[in-house]
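what's the 3D shape of this:
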Amino acid sequence: MKKIAISIGDINGIGLEIALRAHEEISQLCKPTYCINKTMLGWGAAMLGLDVPEKFKTKECGEIFDIKPGIATKEAGEMSYDSFVTAIALAKSEKVSAIVTLPINKTSWNMAGIRYKGHTDALADLLGCKTIMMLGCDEMFVILYTHHIPLKAVSDKIHAKKLAKFLLDVATSVEEEEIAVLGLNPHAGDHGVIGDEESEITLAINKANELLGKERFIGPLVPDIAFSKSSRERYRYFVCMYHDQGLIPLKALYFEESINVTLNASIVRTSVDHGTAFDKAYKNADLSLKSYINAIKEAIK
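Have a look, this model is predicted:
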C-alpha cells in the first residue's frame, strides 16, 4: 500500500475528529502518517471522547497550546501550517507518495502572520511551480483560473496569453478529450454588448487548441447554462474564470463527495472540499467523512 502524509488542518476545527474517525477505513487503503505532535493528538482525542487508534503513526511537528474549539487563534494557525509544511517535506523526500490536507482556517493563518490565502498558493511558492486548483468528484470537476482573489480583480487577470498558457497546463494534467471553458460575463458577453473579456477567452482557447493540434477546449460557454444537465452529460471538466463560478454549482450538486486536487505541482496533493466547520468542532456532530475518504482515494490513484 502507498504511504500518504496527512496534514491535520486547524486543530480548533473538525480536521482531527475526521482523521480519528476515518482512520480504520483509510488504513485499508493506504499507510497514513499524521503530521501532529502526540501531546496535541492526545489532548484533542480526549476532548472528543475518542481513543487514539492503534498504529496511528505520527510525524512530530508544531507547538503545544490550549485547544479552543471553534475559535480562530494564532497558535492554531501556526500549527496547521507546520503540519502542512511537514507533510510537504515528507513528499519531497519521497518518504510518502502523496499528501492529503484537512481544512485550515484562513483567519488563523492570517493571525499567525502566514501570508498565503490557502494551500494552493502556498504550494505554488514552496514548490516553485504554477499550481492549479481543481475541485470535484467523478461526476464533475471544476478548474479555477483565478481563485482566492476579490471578484473585482478577476477581469484584470483575463489575458489571452496567460489564459492560453493556463489551458495548456490543464491539458497536460487532465486526460479528457473535451474540456469546457466558461465565459466571464452574463450571456458570455453577448458579442461584446455586456463585456469584452470573452474576446480574450476566445483567443486563448483558439491558441491552446492550435498548439495542441486538436479541439480540446470548447467555449466560451454561457455561464448560466454551462452546468445544465445536458451540458454535464457532454462535459465532465469545466474551466471557470473565478472561484464562485465553479464552486457554487459544484457544492450545490456534490457537496459531500467533492474534493480538492492540486494540478501542475511536483508532488501529489489532494484535500477535502470543505472548511473547518467551527460550529461543529468538538461537539460530536454528525460529520460526513466522504470528502476525506475520496481525497485519500484520489491521492492513491
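
alpha carbons only for contacts and neighbour counts from here, please
OK.

and K106, what does it touch?
Residues in contact with K106 (Cα atoms under 8 Å, 6 or more residues apart in numbering) are 77, 117-118.

tell me which of those residues is nearest to E63?
G77 (11.0 Å; Cα to Cα).

re earlier: select from the contacts of K106 the one having the most neighbours.
G77 (26 neighbours; other Cα atoms under 10 Å).

quick one: buried residues of the helix or strand containing it?
Using DSSP states H and E, G77 maps to helix 74-92. Under the neighbour-count criterion of 16 or more other Cα atoms under 10 Å, helix 74-92 has 74-88, 90-91 buried.

try stretch 163-178
163-164, 166-171, 178.

Which parts of the stretch 201-301 of the chain are strands?
For the stretch 201-301 of the chain, the strands defined by DSSP state E, counting those that start in this stretch cover 217-221, 237-240, 259-263, 269-272.

just the stretch 1-150 of the chain next, same as before
So, for the stretch 1-150 of the chain - with DSSP E, counting those that start in this stretch - the strands run 3-7, 31-35, 58-59, 98-101, 132-137, 140-144.

now the first one against strand 31-35, angle please.
Right, strand 3-7. Strand 3-7 and strand 31-35 meet at an angle of 30 degrees, taking axes from the mean of the first three to the mean of the last three Cα atoms, to 10 degrees as the criterion.

helices and strands around strand 3-7, which ones?
The elements that strand 3-7 packs onto, with contact taken as 3 or more Cα pairs under 8 Å, 6 or more residues apart in numbering; DSSP states H and E, are strand 31-35, helix 74-92, strand 98-101.

Another for comparison:
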Amino acid sequence: MNQNKPVVGITMGDAAGVGPEIILKSLAYEEMYQISAPLVIGDSKILERAKSFVNSELVIKSVSAEELDQVSYQFGTVHCLDLNLLPSDLPVGQVSPDAGHAAFEYLRTAIELAKEQKIDAICTAPLNKEALQKGGHKYPGHTEILADLTDTEDFSMMLSAPNLKVIHVTTHVGIIDAVKMINPERVYHVIKLAHETLEKAGISSPKIAVCGINPHAGESGLFGYGEEEEKVIPGVEKAQAEGINAVGPLPADTLFFRAVRGDFDIVVAMYHDQGHGPVKVLGLDAGVNITVGLPIIRTSVDHGTAFDIAGKGIADEKSLMEAMRQAVELAPKK
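Down below sits the predicted model:
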C-alpha cells in the first residue's frame, strides 16, 4: 500500500495523442515515485502499445477500483486503472470520437475517485476538444468538465510557469463573447481565488496585478468604450476593500514583463490569449494548468495532444512532470 505519499490519478487524455507517451516517459523517472503514488486512469493496452513508441521497459499492471487500497506503488511498475474502452489498434494522431469519449470517461472516473478520497489529486494529460465533442460531450475542455461534475460555479484556470502565474477571468470563448462576459463580480471573484490560492501555498498577502481589457488599459477612455471603468475597476475596488493586495487595471503589454521581473505574484488576465500567450512564450514544456476553486486538486500539462508527433516518441514530458510536482504540492497533506 501507499506509504503516506499522495495518490495522484493521471488521466490518459486522448489516447490518439501524446498522452500515453509522456505518461510513460514521466514515470521512467524515480523522482515521480519518491514524491507520489502515481495511478494511471486509462487503457492498459494503449499504454502497452506506447511502450514501443518510447522504448520503455516499464511493467504495466492493470488494477480495478476495488483493488486500489492494496496497490503498492513502486518504481518500475506502472499501475493502470484499466477502463478498457479502446481497441489496441486505435489510429494514432487522428481525431477519434471513441478516443474523445474515453478521455471524458477517464476524467469522470478520476473525479469520482477524488470525491471518494481514493486519490488525493488529479493530473490530466491533454484531450482533443474536437474529439471530445464528436464523442458526445459538449464541453470546451477539461476545466468545464471538472466544474460541471463537481457542481462548482466559482472557478478559474491558473497557469503556472517559472516566474509567472496567471489566472483567467474568461477562457474558452471567443473574444467578443469574452468581453461581454467580463463583469465586476467575476473580476472580484477571480482576484479572490488568486488571493486564497496563493495564501494556501504559503505566500502572505500576495501581490495581484489585474490586466485591462483594451490597449493601455483604455487610457482613461481613449481606447474602447469605458470597459475598464464599467467592468474591471469596481471588481478591483471591492477586493481592495477586503484587504486584498490587488492593483489595476494595468496595461497588459508591460504588465507581464513586470510580473516576470518579480513585481507581482500573479496576474489576472481578462481572456484566454491575453494570459496564455506570455506563459507559452516562456516555453511549452514549462507551463502547468491548475484549476482553482474546485473541491479537488487538478493540475495539467499546458499543451495539446500534438497529433503531428504522436507515436514518434519525441513528445517532451517536462510539463507533465511539473504538473505532477504541483499536484503533490497542492494535495491534502497526510
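
Turn the strands of the stretch 1-150 of structure 1 into TSV, including mean neighbour count.
Below are the strands of the stretch 1-150 of structure 1 laid out as TSV (neighbours: other Cα atoms under 10 Å):
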stretch	mean neighbour count
strand 3-7	27
strand 31-35	23
strand 58-59	17
strand 98-101	28
strand 132-137	23
strand 140-144	23
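
Adding distance to A124 of structure 1, write those out as JSON lines.
Formatted as JSON lines, those follow (distance: least, Cα to Cα, whole Å):
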{"stretch": "strand 3-7", "distance to A124 of structure 1": "17"}
{"stretch": "strand 31-35", "distance to A124 of structure 1": "20"}
{"stretch": "strand 58-59", "distance to A124 of structure 1": "23"}
{"stretch": "strand 98-101", "distance to A124 of structure 1": "15"}
{"stretch": "strand 132-137", "distance to A124 of structure 1": "9"}
{"stretch": "strand 140-144", "distance to A124 of structure 1": "14"}
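
among those, which is nearest A204 of structure 1?
strand 140-144 (15.2 Å).

Superposed on structure 2, what's the mean shift for that closest one?
Mean deviation of strand 140-144 of structure 1 relative to structure 2 after superposition (mean Cα distance after the TM-score superposition for structure 1): 0.6 Å.

if I pick the equivalent of G42 of structure 2 over in structure 1, what's in contact with it?
Matched by TM-score structural alignment, G42 of structure 2 corresponds to I36 in structure 1. Residues near I36 of structure 1 by Cα under 8 Å, 6+ apart: 7-8, 58-62, 83.

switch to 7 Å and redo it
8, 58-62, 83 (Cα atoms under 7 Å, 6 or more residues apart in numbering).

From the centre of structure 2, give me the residue that's furthest out.
L222 (36.3 Å; Cα atoms, centre = their mean).

Counterpart of it over in structure 1?
Aligned partner of L222 of structure 2 by TM-score structural alignment: V193.

now D302 of structure 2
Checking TM-score structural alignment: D302 of structure 2 goes with D273.

ok, that match to P223 of structure 1 distance?
Separation of D273 of structure 1 from P223 of structure 1 (Cα to Cα, to the nearest Å): 22 Å.

again with L20 of structure 1
L20 of structure 1 is 40 Å from P223 of structure 1, by Cα to Cα.

cool, Y237 of structure 1 as well?
14 Å.

okay, these two: which has more neighbours?
Y237 (24 against 20).

correct me, but the more buried one touches A180?
Yes: here Y237 of structure 1 reaches A180: they are 6.3 Å apart, a contact under Cα atoms under 7 Å.

ok so, going back, okay, the helices and strands packed on strand 3-7 of structure 1 in CSV with distance to D51 of structure 1 next?
Shown next, in CSV, are the helices and strands packed on strand 3-7 of structure 1 (distance: least, Cα to Cα, whole Å):
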stretch, distance to D51 of structure 1
strand 31-35, 15
helix 74-92, 21
strand 98-101, 22
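
Of all the ones you listed, which one comes closest to L16 of structure 1?
strand 31-35 (9.7 Å).

now the equivalent of Q274 of structure 2 over in structure 1, nearest residue through space, not along the chain?
Using TM-score structural alignment to pair residues, one finds that Q274 of structure 2 aligns to Q245 in structure 1. Spatial nearest neighbour of Q245 of structure 1, chain neighbours left out: P223 (7.8 Å); criterion: Cα to Cα, 6 or more residues apart in numbering.

Next: K59 of structure 1.
The shortest distance from K59 of structure 1 to any non-neighbouring residue, by Cα to Cα, 6+ apart, is to C35 (4.8 Å).

which residues does that neighbour contact?
5-8, 58-61, 83, 86-87.

let's see 6 Å
Applying Cα atoms under 6 Å, 6 or more residues apart in numbering, we find C35 of structure 1 in contact with 6-7, 58-59, 83.

Is there a neighbour count for the equivalent of G313 of structure 2 over in structure 1? I'd like the number.
When structure 1 is aligned by TM-score structural alignment, G313 of structure 2 is paired with N284. N284 of structure 1 sits with 13 neighbouring residues when counted by other Cα under 10 Å.
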